[in-house]
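1. Need a 3D model of the sequence below.
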Amino acid sequence: MTATRPLRADAARNRQLLLTAASQEFAERGFDVSIADIARRAGIAKGTVFRHFPTKDDLISAIIVDQVIALTEVGERLLDAPDAGAALLQFLTTAARELRQLDLSFLTGAADPAAEVVETEQRLYATIHALVDRARDQGDLRPDITGTDVVALMCAPNHVVKSLPDASPDLWRRYLGIIFDGLRPQGAHPLPHPPPLPL
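-> Okay, the predicted model is just below:
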């Protein structure tokens, strides 16, 4: 199998411009946005888009993969932190901030994700489960909290803020604090429903 050659500096720059422009266009206008609009926003010729991403699905998959890899690398670095509870909170803070900046919540609607997307998501889920297990073992999380619970809550601060008019840019931090307090063992009451199946 032939090794993949690294992108030239200008090609790598164009690819990043396209990913940023596409994520912004999709977030603002949905999946029906045209490749021409994405190219215009990126300041790149339409043909350059197709050289990097032959289809719109390829472009969507690339956005997902880049975002998931970045979050996973943050989590993996935090797995060695001595304070597991603080490490999990730092990860969730980074995730909420980055998801807000890139506004990738629209990607949950992508159908038939590519194999690379599924693989990178599974790597992220495994990292989150490991962070949660460490925090729970150290007594920083209530014993009935699972990694899947935290995966489900990861985007919640931004979802809450989007429903509020005239929200300040950092309001998501308030709701992340409320969520994380709910994960702590202090003052916890039994949950009224069992956890979902693992992701």
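2. CA atoms for contacts and neighbours, from now on please.
-> Noted.
3. Just the buried positions in stretch 21-31, please.
-> 21-27, 31 (16 or more other C-alpha atoms under 10 Å).
4. ah, wrong one, I meant stretch 152-170
-> When neighbours are counted by 16+ other C-alpha under 10 Å, the buried residues of stretch 152-170 are found to be 154-159, 161.
5. Give me the contact list for it.
-> Defining contact as C-alpha atoms under 8 Å, 6 or more residues apart in numbering, one finds that stretch 152-170 is touched by 92, 95-96, 99-100, 105, 171-173, 175-176, 179.
6. which one of the buried residues of stretch 21-31 is nearest residue 51?
-> Within the buried residues of stretch 21-31, the smallest distance to residue 51 is 14.9 Å, found for residue 22 (C-alpha to C-alpha).
7. The closest one and residue 34 touch, don't they?
-> No. Proximity of residue 22 to residue 34 does not meet the contact threshold set by C-alpha atoms under 8 Å, at 9.6 Å.
8. that older thread, so can I have JSON lines of the buried residues of stretch 152-170 showing secondary structure and distance to residue 140?
-> Formatted as JSON lines, these follow (DSSP: H, G, I helix; E, B strand; the rest coil; distance: C-alpha to C-alpha, whole Å):
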{"residue": "154", "secondary structure": "coil", "distance to residue 140": "17"}
{"residue": "155", "secondary structure": "coil", "distance to residue 140": "21"}
{"residue": "156", "secondary structure": "helix", "distance to residue 140": "20"}
{"residue": "157", "secondary structure": "helix", "distance to residue 140": "20"}
{"residue": "158", "secondary structure": "helix", "distance to residue 140": "24"}
{"residue": "159", "secondary structure": "helix", "distance to residue 140": "25"}
{"residue": "161", "secondary structure": "helix", "distance to residue 140": "26"}
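9. got these as a markdown table, with distance to residue 116 columns?
-> Putting the buried residues of stretch 152-170 into a markdown table (distance: C-alpha to C-alpha, whole Å) gives the following:
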| residue | distance to residue 116 |
| --- | --- |
| 154 | 21 |
| 155 | 21 |
| 156 | 25 |
| 157 | 27 |
| 158 | 26 |
| 159 | 26 |
| 161 | 31 |
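10. structure for this one too, so we can compare:
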Amino acid sequence: MTPTAPADTAVADAARPLRADAARNREALLTAAEEEFAARGLDASIADIARRAGVAKGTVFRHFATKEALATAIAARHAEELTALARRLRAAPDPEAALLEFLTEAAGRLQRRRVAVLMTVPAPGSELARLQRQVHDEVVLLVDKARDAGVVRPDITGTDVFLLMCAPVHTVDYLADPPPELWRRYVGVIFDGLRPGSAHPLAHPAPSWP
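-> A predicted model of the protein is given here:
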């Protein structure tokens, strides 16, 4: 039997019921770690994360065996939130507005929380891979609804949008000191490119998701 990797164990542990105080500590650690990673990237120390969360360093290791496991848990929480967002917006009456809201909110979350530094390609078959697949599948349904309504180009797929949703944040990262809201400009550029009359369909085939 293949042993479970520590990072994947941290994601699975999130689904298990915790005592109220342990659950509060875990949430405080995740929030503090997001803030430290946003400020320092993955060089953020466990000691600084514990200090920001107001807990002892040992408490961090009781919940997360390694810094990698902590980063993976943050990425997993982010994926779950995006899945819930896409699912909610799929029920909205205006599919065009819903898709724009999803792209804007997804990019805004990455910009505010800098989860982008944690969103590495997960190991095949891992819990994080399953959660990212859930996001992808919900985005596919959201885009299918928009395409069926004629508000996005017929050649645009859910995988296209899934791959593009981080692009506004990555784009402004090329600048040394970008204006805080510049990422919104690139959400608009991307969304305009999805519209039916804005461009000719691309000749090469759409990508597939693993």
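11. Work out the TM-score between the chains.
-> With the length set by TM-score structural alignment, normalised by the length of the first structure, the two chains reach a TM-score of 0.89; 196 aligned residues with a C-alpha RMSD of 2.0 Å.
12. Now the buried members of the contacts of stretch 152-170 of the first structure.
-> Neighbour-count burial (16+ other C-alpha under 10 Å) applied to these gives 92, 95-96, 99-100, 172-173, 175-176, 179.
13. In helices only, show me the residues you listed.
-> Filtering those for membership in helices, criterion DSSP state H, returns 92, 95-96, 99-100, 172-173, 175-176, 179.
14. Out of the residues you listed, flag the one nearest to residue 122 of the first structure.
-> Checking those against residue 122 of the first structure with C-alpha to C-alpha, the nearest one is residue 95 at 16.0 Å.
15. Pretty sure residue 60 of the second structure sits against residue 30.
-> No. Distance between residue 60 of the second structure and residue 30: 9.7 Å, which falls outside the contact criterion (C-alpha under 8 Å).
16. okay, the helix ranked longest in the second structure sits on what stretch of the first structure?
-> Of all the segments of type helix in the second structure, defined by DSSP H, the longest one is helix 67-90. Counting by TM-score structural alignment, helix 67-90 of the second structure lines up with residues 56-79 of the first structure.
17. which parts of the matching stretch are buried?
-> Judged by neighbour count (16+ other C-alpha under 10 Å), stretch 56-79 of the first structure contains these buried residues: 56-57, 59-65, 67-69, 71-72, 74-76, 78-79.
18. Same check on stretch 115-129 of the second structure?
-> Buried positions in stretch 115-129 of the second structure, judged by neighbour count with 16+ other C-alpha under 10 Å: 115-116, 118-119, 122, 126-129.
19. Just the ones of the residues you listed in helices?
-> In this view, these that belong to helices under DSSP H are 127-129.
20. Let me see the contact set for the closest residue in space to residue 89 of the second structure that isn't next to it in sequence.
-> Distances taken as C-alpha to C-alpha, 6 or more residues apart in numbering place residue 98 nearest to residue 89 of the second structure, at 5.4 Å, with adjacent residues excluded. With contact taken as C-alpha under 8 Å, 6+ apart, residue 98 of the second structure is in contact with 89-90, 92.
21. now the ones in helices among the buried residues of stretch 115-129 of the second structure in JSON lines, with distance to residue 17 of the second structure?
-> Formatted as JSON lines, those follow (distance: C-alpha to C-alpha, whole Å):
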{"residue": "127", "distance to residue 17 of the second structure": "17"}
{"residue": "128", "distance to residue 17 of the second structure": "19"}
{"residue": "129", "distance to residue 17 of the second structure": "22"}
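22. ok, back up a step: please compute how far the match of helix 67-90 of the second structure lies from its chain's middle.
-> Taking the mean C-alpha point of stretch 56-79 of the first structure and that of its whole chain, the gap between them comes to 7 Å (C-alpha atoms, centre = their mean, to the nearest Å).
23. Also stretch 134-143 of the second structure?
-> Offset of stretch 134-143 of the second structure from its chain centre (C-alpha atoms, centre = their mean): 13 Å.
24. try stretch 76-92 of the second structure
-> Using C-alpha atoms, centre = their mean, the offset of stretch 76-92 of the second structure from its chain centre is 10 Å.
25. what residue of the first structure takes the place of residue 198 of the second structure?
-> Using TM-score structural alignment to pair residues, one finds that residue 198 of the second structure aligns to residue 187 in the first structure.
26. swap in residue 40 of the second structure?
-> Looking across to the first structure (by TM-score structural alignment), residue 40 of the second structure lines up with residue 29.
27. quick one: the strands in the second structure?
-> With strands called from DSSP state E, the second structure shows none.
28. OK, contacts around the spatially closest residue to residue 154 of the second structure that is not a sequence neighbour?
-> Nearest-residue entry for residue 154 of the second structure: residue 147, 6.2 Å, with adjacent residues in sequence omitted and distances by C-alpha to C-alpha, 6+ apart. With contacts defined as C-alpha under 8 Å, 6+ apart, the neighbours of residue 147 of the second structure are 153-154, 156.
29. CSV for those residues, including neighbour count?
-> Listed next are the contacts of residue 147 of the second structure as CSV, based on neighbours: other C-alpha atoms under 10 Å:
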residue, neighbour count
153, 19
154, 15
156, 20
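30. from these, which is closest to residue 20 of the second structure?
-> Taking C-alpha to C-alpha as the measure, residue 156 is the one of these closest to residue 20 of the second structure, at 44.9 Å.
31. Now the aligned partner of that closest one in the first structure. Nearest residue, chain neighbours left out?
-> Alignment note: residue 156 of the second structure maps to residue 145 in the first structure; criterion TM-score structural alignment. With sequence-adjacent residues excluded and distances taken as C-alpha to C-alpha, 6+ apart, residue 145 of the first structure is closest to residue 183, at 6.9 Å.
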